[in-house]
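Chemist: dropping a prediction and its sequence here:
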Amino acid sequence: MSKSFTLITHDVSKALGTLRNDIPATMQGFNAMAKAALAPGALSAIDKELIALAIGVSSRCDACIAFHVKALIRLGVSREQLMETLAVCTYMGGGPSLMHAAEAVRAYEEMTAGKTPPEINAR
């Protein structure tokens, strides 16, 4: 069975909506931390999302991979930037990271299928 990263982001987003209703203070705090951590500074927004993807790959978190690949596509990541990040993940994490690096490639390919670069960035 092949997983759909588009479906993963949809399903997890629904579940996060439940958490926003049931534990709003926690979710507001988490969202504020994410916004602050990902704000461009000495590192660009793409650099920070690539780091987040690397941690998602290393943690073997399908939802993290899906959300951060989606964000990277929106920010205009190049395939080369993605692949170099996944190479470092594989170097640092060995075989298990390689397997999840392949999942990140599947997420990227699924989310960009049939789209040209301007269309990809508009998503």
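Modeler: Structure's in. What do you need?

Chemist: C-alpha only now, for contacts and for neighbours.
Modeler: Noted.

Chemist: how much space between the residue sitting furthest away from the middle of the chain and residue 98?
Modeler: Of all residues in the chain, residue 22 has its C-alpha farthest from the mean position, at 24.8 Å, by C-alpha atoms, centre = their mean. Per C-alpha to C-alpha, to the nearest Å, residue 22 is found 36 Å from residue 98.

Chemist: and residue 53, by the same measure?
Modeler: On the measure of C-alpha to C-alpha, residue 53 and residue 98 end up 13 Å apart.

Chemist: more neighbours, these two?
Modeler: Using other C-alpha atoms under 10 Å as the criterion, residue 53 and residue 98 rank with residue 53 on top: 27 against 20.

Chemist: against that first model, consider the following:
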Amino acid sequence: MAKRNIKEEAKELNEGMAQLASEIPGVMKGFNEVHHAATADGALSTKEKELIALGIAVAVRCSHCIVAHVGSALQAGATREEIMEALGVAIMMSGGPGVAYSVEAMEVLEGLTQ
């Protein structure tokens, strides 16, 4: 399997989102407000919410979402073990495709923590 430059992928995703914000500012402002409200500490911590988002990203097979939410989970203090357990739940909920996208998420985790 070819080695991915995960940090470059994350940078490109952020640049793309910034471009969207300049092209469709109202939509992206609303999206960012929802994102911040949904991931704010509450009954669940930001870390827990990011782990949930990562599991959903794997289940719905969104590669860019995996990059974003592995990074956000790490920033929120998630450990490798917590991320791996979240991937286990994603596999339970999505079967074989969840295994493939969990391998991708593990590659992202390794790329962001090296």
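Modeler: Yes, it's here. Treat the numbers as computed from the prediction; the structure is a model and nothing was measured.

Chemist: next, the closest residue to residue 50 of the first structure other than its chain neighbours: secondary structure please.
Modeler: Here the nearest residue to residue 50 of the first structure in space, its sequence neighbours aside, is residue 85; by C-alpha to C-alpha, 6 or more residues apart in numbering that works out to 6.6 Å. Following DSSP: H, G, I helix; E, B strand; the rest coil, residue 85 of the first structure is assigned to helix.

Chemist: what's the closest non-adjacent residue to the residue most central in space within the first structure?
Modeler: Residue closest to the mean C-alpha point of the first structure, counted by C-alpha atoms, centre = their mean, is residue 68 at 1.3 Å. Nearest residue to residue 68 of the first structure, sequence neighbours excluded (C-alpha to C-alpha, 6+ apart): residue 53, at 5.5 Å.

Chemist: for that neighbour, helix, strand, or coil?
Modeler: Recorded secondary structure, residue 53 of the first structure: helix (three-state DSSP).

Chemist: gap between residue 4 of the second structure and residue 86 of the second structure?
Modeler: Distance of residue 4 of the second structure to residue 86 of the second structure, computed by C-alpha to C-alpha: 22 Å.

Chemist: what about these two, which has more around it?
Modeler: Neighbours per residue, other C-alpha under 10 Å: of residue 4 of the second structure and residue 86, the larger number sits with residue 86, 22 against 12.
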